[in-house]
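Asks: fold the following and give me the result.
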Amino acid sequence: MDWFKHIDWHIWIATIILIVAFREGALWLMTQFSHPELGNLVGLMSLLIVLSLWRFFGHIPSNLIETNNKIMKESAFAFLPISAGSLIMLVHMGEKIPTFLIVLFISTLIPLWVYAKIAKRWL
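Replies: This next block holds a predicted model:
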């Protein structure tokens, strides 16, 4: 429990509030346009734009970056149930699997790759 004492709780709470606020704000905004499914993407892109502007005009605190890296590493386990559900769905899709995989590739892997490249360069 010694590691528990060395956590900067203010930064952890601020980082989580920042992420949740952008996501929920984007979800609310996209719901107003009758497209709530775009909430996560718009939230991610708007957070990226704000952080890029913050980096361009100032300096992002290193403890904020470290906290974000830790959250991203630990949150990978949250995708395991989603992966299991999509595997079950794939079994029932039959001949529509190639189309589904193309859409999945374009809508998920390419934006994540671009986001990683941008984050690596600017953040």
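
Asks: drop to CA atoms for contacts and neighbour counts, all remaining ones
Replies: Will do.

Asks: without its sequence neighbours, what residue ends up closest to Leu38?
Replies: Met30 (6.4 Å; C-alpha to C-alpha, 6 or more residues apart in numbering).

Asks: and the helix or strand hosting the one you found, what's buried?
Replies: Counting by DSSP states H and E, the element that carries Met30 is helix 9-32. Using 16 or more other C-alpha atoms under 10 Å as the test for burial, helix 9-32 gives 11-12, 15, 22-23, 25-27, 29-30.

Asks: one more to put side by side:
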Amino acid sequence: MDQLKRIDWQAWGFTIGLIVFFREASVWVMTQFDHPELGNLTGLLSLLLVLVIWRKFKKLPPRLVDTNNKLMKESGFAFLPICAGSLIMLVSMGKEIPLFLVVMFISTLIPLWIYAKMAKKWL
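Replies: Sure, this is the predicted structure:
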């Protein structure tokens, strides 16, 4: 119970609200250009851009940084269903598994590593 008292619910709500707002606004904007599939990517990049610009003029609130760090650590569990689906698909792929693994490596691990380096340096 003591753990729940130390959670900054206001910062959590603001952080999640900020993420949802940027994502939904970007999906809406990209829908106007007939490419709603690019909404998530543009939302991520626009939020990163706004935070980098904000950091040039002011310091980011420590509450936002702490909440973001906790959110990034805990969000790994959101990928478990995707991993299960990938495992089922791997079983049925046969000879195409090495190519699939290369594509998975390039399209997930490398961008996440780059994003982590950017966030560490700029945020």
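
Asks: re earlier: to the chain's geometric centre, what's the distance from the helix holding Met30 of structure 1?
Replies: Computed by C-alpha atoms, centre = their mean, to the nearest Å, the chain-centroid distance of helix 9-32 of structure 1 equals 11 Å.

Asks: ok, now stretch 95-104 of structure 2?
Replies: 24 Å.

Asks: residue in structure 2 matching Ile102 of structure 1?
Replies: Aligned by TM-score structural alignment, Ile102 of structure 1 pairs with Val102 of structure 2.

Asks: distance of its match relative to Pro61 of structure 2?
Replies: Counting by C-alpha to C-alpha, to the nearest Å, the gap from Val102 of structure 2 to Pro61 of structure 2 is 39 Å.

Asks: picking up where we left off before, the residue nearest to Leu38 of structure 1 contacts Pro36, doesn't it?
Replies: Yes - with contact defined as C-alpha atoms under 8 Å, Met30 of structure 1 counts as touching Pro36 (5.0 Å).

Asks: quick one: contacts for Asp2 of structure 2?
Replies: By C-alpha atoms under 8 Å, 6 or more residues apart in numbering, no residues touch Asp2 of structure 2.

Asks: so the residue nearest the centre of structure 1 is in which element?
Replies: For structure 1, the residue nearest the mean C-alpha position is Leu44 (5.7 Å; C-alpha atoms, centre = their mean). Leu44 of structure 1 belongs to helix 39-57 when assigned by DSSP H and E.

Asks: in that helix, what's buried?
Replies: For helix 39-57 of structure 1, burial by neighbour count (16+ other C-alpha under 10 Å) applies to 39-40, 42-43, 45, 47-48, 51-52.

Asks: once aligned to structure 2, how far is the helix or strand encompassing Ala119 of structure 1 on average?
Replies: Element membership for Ala119 of structure 1 (DSSP H and E) is helix 110-122. Helix 110-122 of structure 1 differs from its equivalent in structure 2 by a mean of 1.0 Å after superposition (mean C-alpha distance after the TM-score superposition for structure 1).
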